[in-house]
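K.L.:
with the input below, show me the fold.
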Amino acid sequence: MFHRREYRERPEYWDGVRDQVSVAMGIAAWGLMTGVAMVQSGLSALEAVLMTLIVYAGSAQLAAVPMIASGAPLWVILAAAFCVNLRFVVFSAHLRPYLMHLPRWERLLKGYVTGDLSYVFFARRFPHPGTNAEELAQQQAYLMGNCAVNYVAWMGASLIGIALANAIPVTWGLGFAGILALLGVLCSLASSRLRIVSAGVAGAAAVAAWALPLKLNILVAIASAVAICLVLEKFRPEGPGPGAHHA
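P.N.:
As a prediction, this is how the structure comes out:
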C-alpha cells in the first residue's frame, strides 16, 4: 500500500507543484484582495483570519462579506455561499472514483484543500481514475503537489491582506486583480458550449438584477444559469454521434 508520506518523493508531486506555480500569482492576488476586502467590509482581524482558515473558499467569502456588512439575514448569506460553492458538488462527484480507496478522513481533507484550479489541472492530467494502486498513488501525489501550492499561495496572501488591510489603499485596484483571477478560472472551466452558454446567462442575469438589495443578483445569476442548463439538457438531442454528449 502506498504511504502518504512518500508523496513528495514522487515526480508526479513536483509536476503538480510546477503546474500550480504557473497560476500561483493570480491565486495570491485573489487571496490578497479577499483578505483586504474582509477587513475593510467591517470584519475584525480575528474574524477575517478564522473565516479564511475555516471557509477557504474565495468566491463564497467574497459573496458573503458584503452581505454580512449590509446586515443581510443569515439565511440569505448561507444561501448565497451555498449556491456559489455548488460547483464543488460537481467536482466531488467527478473525483469520487479517484478517492474512494482512501479512508474517510483523508477524503475529507483532500476535498477541503482542492480548489478550482487544482481540480482543473488534475482533471486535465488524469481524465480517468487509475486502475491499480500504483496509478492511484501517482494521481494522489500530483493532486497533493498541486493543492499544496494553491493552499500556500491563497492562505499566505490572504493573511497578508488581513494584516495590511488598513495600509493598502483601495485605489491599488486589488478588486480588479481578483476579477482577473476569477476570469482565469472561468475560462479554464468553460470547456463546452453548454458551459459557455451558462456562463453568459449568469453574467447577463447578474447585470440585469444589479439593483436588487443584499447582493441578491448573485442568487439570480446562479438560479438563471442552473435553469438554462437544465432546460438545454432536457431538450438536447441524444444521438450516437460524437457531438451528442459534448457537455
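K.L.:
when you work out contacts or count neighbours from here on, use the C-alpha atoms and nothing else.
P.N.:
Will do.
K.L.:
after the longest helix along the chain, next one along is what?
P.N.:
For the chain, the helix with the greatest residue count under DSSP state H is helix 133-163. Once helix 133-163 ends, the next helix or strand along the chain (criterion: DSSP states H and E) is helix 174-189.
K.L.:
which residues in this protein form helices?
P.N.:
11-21, 24-40, 45-55, 58-69, 74-84, 87-99, 104-113, 116-125, 133-163, 174-189, 193-208, 217-235.
K.L.:
picking up where we left off before, which other helices and strands contact the longest helix of the chain?
P.N.:
helix 11-21, helix 24-40, helix 45-55, helix 104-113, helix 116-125 (3 or more CA pairs under 8 Å, 6 or more residues apart in numbering; DSSP states H and E).
K.L.:
mind doing that once more with 7 Å?
P.N.:
Packed against helix 133-163, as judged by 3 or more CA pairs under 7 Å, 6 or more residues apart in numbering; DSSP states H and E, are the following elements: helix 11-21, helix 24-40, helix 45-55, helix 116-125.
K.L.:
gap between the longest one and the chain center?
P.N.:
This means helix 24-40. Per CA atoms, centre = their mean, to the nearest Å, the displacement of helix 24-40 from the mean C-alpha position of its chain is 14 Å.
K.L.:
here is a second sequence; please produce its structure as well for comparison:
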Amino acid sequence: MSSSLRALVRHPQFATGAREMSGVSLGIAAWGLVTGVAMVKAGLSIPLSLLMTFAVFAGSAQLAAIPLMGAGSPAWVIWATALCVNLRFVIFSAHWRPFFMRFPRGQRMLFGYLTADLNYVLFMKKFKEPSDDEGQIEYFLGSSFMSWVAWQAPSVLGIVLADVVPTHWGLGFAGVLALLGLGYSLLSDKATSFAAVVAGAAAVAAFALPYRLNIVVAIAAAVCVGLMIDGGGDAGRRVLASLMRTKPRDGVTG
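P.N.:
The predicted model follows:
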C-alpha cells in the first residue's frame, strides 16, 4: 500500500464518511441484491451481468434497462431510458464542481464513477462550502468506498446465486421498499413531494406505453409540475435530484 493511500485510509474524515454511510448501507445492499438477481433472471449471462454491475454502477438505470434488454427493445430506447433515469447526476456533479474542480481530470472521472445518491446527500449536509483543510475529499472517498462495497458485494452474490434464489422470497418487493426509502429521503419540500405524487400517477396512467416509456413520461410530468410550482426557480434541480428514481415494477422476473 502506497504512503498516499495509507494516509487516505487513516484520515479521520475517511473513517467518518465510511461510518456515516454504513448507517444506510442496508438499503443499498438490498437494492444491489435485487439488481444482481434481476440481471440473471432477465436472461443476461453471469459474465455480462458482472461486467454490467462493475461498469455501470447505477442501480436505478440498471433496473430500468434490464427488462428492456430482455424484451429486445431497440438500443436507443435502452440508452434513452438510462439517460433519463440518471439525469440527476448532472445536478449532483454541478453541485460538486466547486469542491473537486482543483483535481486532475482523471481523478474527477473516478469521482464521477463513485458518485451515488446517498453519498451526495451526506456530503452536502456536512459541507456547505469548499475547503482544503476539512478533509472533504477524504470524507467523500470514505463514504463512496462504503457505498460501492455495500452495492457490489450483494450484487455479485445475487448474480452468482440467482438460479437458486426462489422468486417467492419477494426480492422484487424488497427492491421497491429500498427505492422508496432512498427516494423519500430526498423529498425536501412541498414542491418535490407533490411532483413525486404526479410522477407516480403519470407512470401508472402511461403504463400501457411500449418499451417502458411510462418512465420517461413520469419524469417529464414531474419536472414540469415542479417548475410550474416554483415558477422556474430551483425546482428543476430539486425535482431531478429526488424524483428520477422510477423503476419498472417487475425488475425481478422469472
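K.L.:
got a TM-score for the pair?
P.N.:
In this superposition the chains share a TM-score of 0.89, using TM-score structural alignment, normalised by the length of the first structure; 233 aligned residues with a CA RMSD of 1.8 Å.
K.L.:
hmm, back to that, most tightly packed of the helices of the first structure?
P.N.:
Counting by mean count of other CA atoms under 10 Å, helix 24-40 has the highest mean neighbour count of these, with a mean of 25.
K.L.:
average gap between that one and the second structure?
P.N.:
The superposed helix 24-40 of the first structure is, by mean CA distance after the TM-score superposition for the first structure, a mean 0.6 Å from where its aligned residues fall in the second structure.
K.L.:
ok, residues contacting that helix?
P.N.:
Contacting residues not belonging to helix 24-40 of the first structure are listed as 45, 48, 58, 62, 65, 150, 153-155, 157-162, 165, 174-175, 177-178, 181 [CA atoms under 7 Å, 6 or more residues apart in numbering].
K.L.:
how about 6 Å then?
P.N.:
48, 153, 154, 157, 158, 161, 162, 165, 174, 177, 178, 181 (CA atoms under 6 Å, 6 or more residues apart in numbering).
K.L.:
now swap in stretch 223-241 of the second structure and tell me
P.N.:
Residues contacting stretch 223-241 of the second structure (CA under 6 Å, 6+ apart): 88, 191, 192, 195.
K.L.:
re earlier: quick check: angle from the longest helix of the first structure to helix 24-40?
P.N.:
With axes from the mean of the first three to the mean of the last three CA atoms, to 10 degrees defining the directions, helix 133-163 of the first structure sits at 40 degrees from helix 24-40.
K.L.:
dump the contacts of stretch 223-241 of the second structure into CSV; add distance to residue 123 of the second structure as well.
P.N.:
What follows is the contacts of stretch 223-241 of the second structure, written out as CSV (distance: CA to CA, whole Å):
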residue, distance to residue 123 of the second structure
88, 16
191, 23
192, 20
195, 25
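K.L.:
which two in these are spaced the farthest apart?
P.N.:
88 and 191 (16.6 Å; CA to CA).
K.L.:
now the counterpart of residue 157 of the first structure in the second structure. Nearest residue, chain neighbours left out?
P.N.:
Matched by TM-score structural alignment, residue 157 of the first structure corresponds to residue 154 in the second structure. Excluding its sequence neighbours, the residue lying closest to residue 154 of the second structure (CA to CA, 6 or more residues apart in numbering) is residue 33, at 4.7 Å.
K.L.:
what about that neighbour, distance to residue 118 of the second structure?
P.N.:
Per CA to CA, to the nearest Å, residue 33 of the second structure is found 17 Å from residue 118 of the second structure.
K.L.:
ok, residue 58 of the second structure next?
P.N.:
12 Å.
K.L.:
ok so, going back, would you list the helices and strands packed on helix 133-163 of the first structure in CSV and tack on distance to residue 204 of the first structure?
P.N.:
Listed next are those as CSV, based on distance: least, CA to CA, whole Å:
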stretch, distance to residue 204 of the first structure
helix 11-21, 31
helix 24-40, 23
helix 45-55, 28
helix 116-125, 23
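K.L.:
between the ones you listed, which gets nearest to residue 101 of the first structure?
P.N.:
Nearest of these (CA to CA): helix 116-125, 17.4 Å.
K.L.:
once aligned, what mean separation remains between the closest one and the second structure?
P.N.:
Counting by mean CA distance after the TM-score superposition for the first structure, helix 116-125 of the first structure comes out at 0.8 Å.
K.L.:
what is that helix packed up against?
P.N.:
Counting contacts by 3 or more CA pairs under 6 Å, 6 or more residues apart in numbering; DSSP states H and E, helix 116-125 of the first structure packs against no other helix or strand.
K.L.:
ok, 8 Å please
P.N.:
By 3+ CA pairs under 8 Å, 6+ apart, helix 116-125 of the first structure packs against helix 11-21, helix 133-163, helix 174-189.
K.L.:
map residue 108 of the first structure onto the second structure.
P.N.:
Using TM-score structural alignment, residue 108 of the first structure sits opposite residue 109 in the second structure.
K.L.:
pull up the gap between its match and residue 115 of the second structure, please.
P.N.:
10 Å.
K.L.:
now do the shared contacts for these two.
P.N.:
Counting by CA atoms under 8 Å, 6 or more residues apart in numbering, residue 109 of the second structure and residue 115 have no common neighbour.
K.L.:
can you check which part of the second structure stretch 199-209 of the first structure sits on?
P.N.:
Under TM-score structural alignment, the match for stretch 199-209 of the first structure is residues 196-206.
K.L.:
can you tell me what residue 67 of the first structure aligns to in the second structure?
P.N.:
Aligned partner of residue 67 of the first structure by TM-score structural alignment: residue 68.
K.L.:
right, and its match touches residue 215 too?
P.N.:
No - between residue 68 of the second structure and residue 215 there is no contact under CA atoms under 8 Å: 11.9 Å.
K.L.:
what about residue 162 of the second structure, neighbour count?
P.N.:
Applying the criterion other CA atoms under 10 Å, we find 20 residues in the vicinity of residue 162 of the second structure.
K.L.:
OK, contacts around it?
P.N.:
36, 37, 38, 40, 41.
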